[in-house]
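Student: no sequence on this one, just coordinates:
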């Protein structure tokens, strides 16, 4: 991926954690990412790379003044959707029943960002391309391959995302994936959506990043050895073999050996 992503496409992910260095070490060992705590002017934000290309961000949870939050927010991965115009998108967000949690704000010359909550309660970011397009490598071992929304109201979510970005929805045609919805941009599937009822009752609406890996079972075992946990043990499904895992600080993600990886760009 060399240029900007089409508006509506998941283009970046980042992780907010209490211990940034521990997270950098964990994902380096698990996926081969390279990254270090960033400069003060970026709040220490780390852009991790894989094969020299940006793959994900990791930042320390902190208040705007740099102090440690109390209580500490949950450790979560945030998915960012590309937009050609963040201000008009944010107006569409509020018009469609969503809310703005943060922003819009300029990130130096890299771009503009905001974080919103959709009407079903799921948090997602928005990214307007400047000099930084987002993930520079996808669909390879250790890189992003898919982003999935779990929500208690799939109809409301479909209507919302279609209203705020050039996203359409369609029921999946994969065998065994009845009831699964795909998000499409320009006719291409760029993400998915499932009913929250399939998950434990305590799980809130959320976006989940998927990383492509060569060996799901091996990665699952490595996560456990490193002090992480297994949310859904490795299993076979229509799109490949996958597992849902959490890092030692609680950041949840999925890994998949996809049967036919496709670029989300």
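Tutor: Yep, that arrived. Predicted model, so just to flag it, every value in this text is computed and none were measured. Residues are numbered from 1 along each chain as shown.

Student: C-alpha only now, for contacts and for neighbours.
Tutor: Noted.

Student: how far away is residue 83 from residue 151?
Tutor: Distance of residue 83 to residue 151, computed by Cα to Cα, to the nearest Å: 22 Å.

Student: err, residue 166, not the other one
Tutor: Per Cα to Cα, residue 166 is found 20 Å from residue 151.

Student: Show me which of the two is the more surrounded one.
Tutor: More crowded of residue 166 and residue 151, by other Cα atoms under 10 Å: residue 151, with 26 against 15.

Student: just checking, that one touches residue 196?
Tutor: Yes. Contact criterion Cα atoms under 8 Å: residue 151 and residue 196 qualify, at 4.8 Å.

Student: where do the contact lists of these two overlap?
Tutor: Residues touching both residue 151 and residue 196 (Cα atoms under 8 Å, 6 or more residues apart in numbering): 204, 205.

Student: how far does stretch 76-84 sit from the chain's center?
Tutor: Mean-position distance between stretch 76-84 and its chain equals 6 Å (Cα atoms, centre = their mean, to the nearest Å).

Student: need the helices for the stretch 151-265 of the chain, in chain order.
Tutor: With helices called from DSSP state H, counting those that start in this stretch, the stretch 151-265 of the chain shows them at 154-164, 216-225.

Student: Okay, one more to line up with it:
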């Protein structure tokens, strides 16, 4: 994701749905320097924006349903959320939350692709999305982990018009201004209870130092710092509340 601002049909927002929002705010505040800004609207029900050097980078929110897991949700910017939702269901996806107004910020839907990976659709009004991308502490890459890569290669271009650059090792998703994400096939090393999902990667100045600090803050290492062939140094972690996320070396995005 080389762009410094959100792009239509690209990732625009990441939201941490948390069983313990205060713990999540503390963890990411310590790790990335995020500062919470609670939404003061009574209807916001505990929603908090997370700012990096004064710019909105992400959000943390309570869980809204008994069956909702603690996890990051990646949202993609669309011009018409109702039309995009119809296109998504027509391509075999499903809606978890029908298109709904989010106060005066915009309009959204929560959906799942045919394999069950959850994603958000966002039609901007007052909030376009993250105000900062691709700098240390901000979103820089998104990755789909799925057991149906062929289905994903058909589904996502049909919904969003993405380009697909596939090799034997990896598939990358792109738009006209460059690739912003990728896809990893979930093999036997993934426990069967782990569902397909979208994983956000945050840019950091030093992967090893950040992973070490995350461990001291209570995170679990899912993949130790690793150099990707022809790619950046990355690591995958699970925060103390239970949500998985990745980190990668700033300036080395694909």
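Tutor: All right, it came through fine. All values reported here derive from a predicted model rather than from experimental measurement.

Student: for the helices of the stretch 151-265 of the first structure, which one sits closest to residue 2 of the first structure?
Tutor: Closest approach to residue 2 of the first structure among these is made by helix 154-164 (25.0 Å; Cα to Cα).

Student: check the fit of that closest one onto the second structure and give the mean distance.
Tutor: Its aligned residues in the second structure lie a mean 1.0 Å from helix 154-164 of the first structure after superposition (mean Cα distance after the TM-score superposition for the first structure).

Student: Which elements pack onto that helix?
Tutor: On a contact count with 3 or more Cα pairs under 8 Å, 6 or more residues apart in numbering; DSSP states H and E, helix 154-164 of the first structure meets helix 86-95, strand 168-171, strand 188-195.

Student: just the angle between it and strand 188-195, please?
Tutor: Angle of helix 154-164 of the first structure versus strand 188-195, following axes from the mean of the first three to the mean of the last three Cα atoms, to 10 degrees, is 150 degrees.

Student: Which residue numbers in the second structure does helix 154-164 of the first structure align to?
Tutor: Under TM-score structural alignment, helix 154-164 of the first structure corresponds to residues 149-159 of the second structure.

Student: Report the central residue of the second structure.
Tutor: For the second structure, residue 74 is the residue whose C-alpha lies nearest the centre (Cα atoms, centre = their mean; 3.2 Å).

Student: Mind telling me what it corresponds to in the first structure?
Tutor: The alignment partner of residue 74 of the second structure in the first structure, by TM-score structural alignment, is residue 79.

Student: ok but its match is inside a strand, no?
Tutor: Yes. Per DSSP: H, G, I helix; E, B strand; the rest coil, residue 79 of the first structure lies within a strand segment.

Student: So for it, what's the nearest residue that isn't a sequence neighbour?
Tutor: Leaving aside its sequence neighbours, residue 79 of the first structure sits nearest to residue 13 (Cα to Cα, 6 or more residues apart in numbering; 4.6 Å).

Student: mean distance, the host helix or strand of that neighbour to its aligned residues in the second structure?
Tutor: Residue 13 of the first structure belongs to strand 10-17 when assigned by DSSP states H and E. Aligned to the second structure and superposed, strand 10-17 of the first structure gives a mean residue distance of 0.5 Å (mean Cα distance after the TM-score superposition for the first structure).

Student: and residue 88 of the first structure, how many residues sit next to it?
Tutor: For residue 88 of the first structure, the count of nearby residues is 12 (other Cα under 10 Å).

Student: what's near enough to touch residue 98 of the first structure?
Tutor: Here residue 98 of the first structure is in contact with 116, 117, 118, 119, 160 (Cα under 8 Å, 6+ apart).
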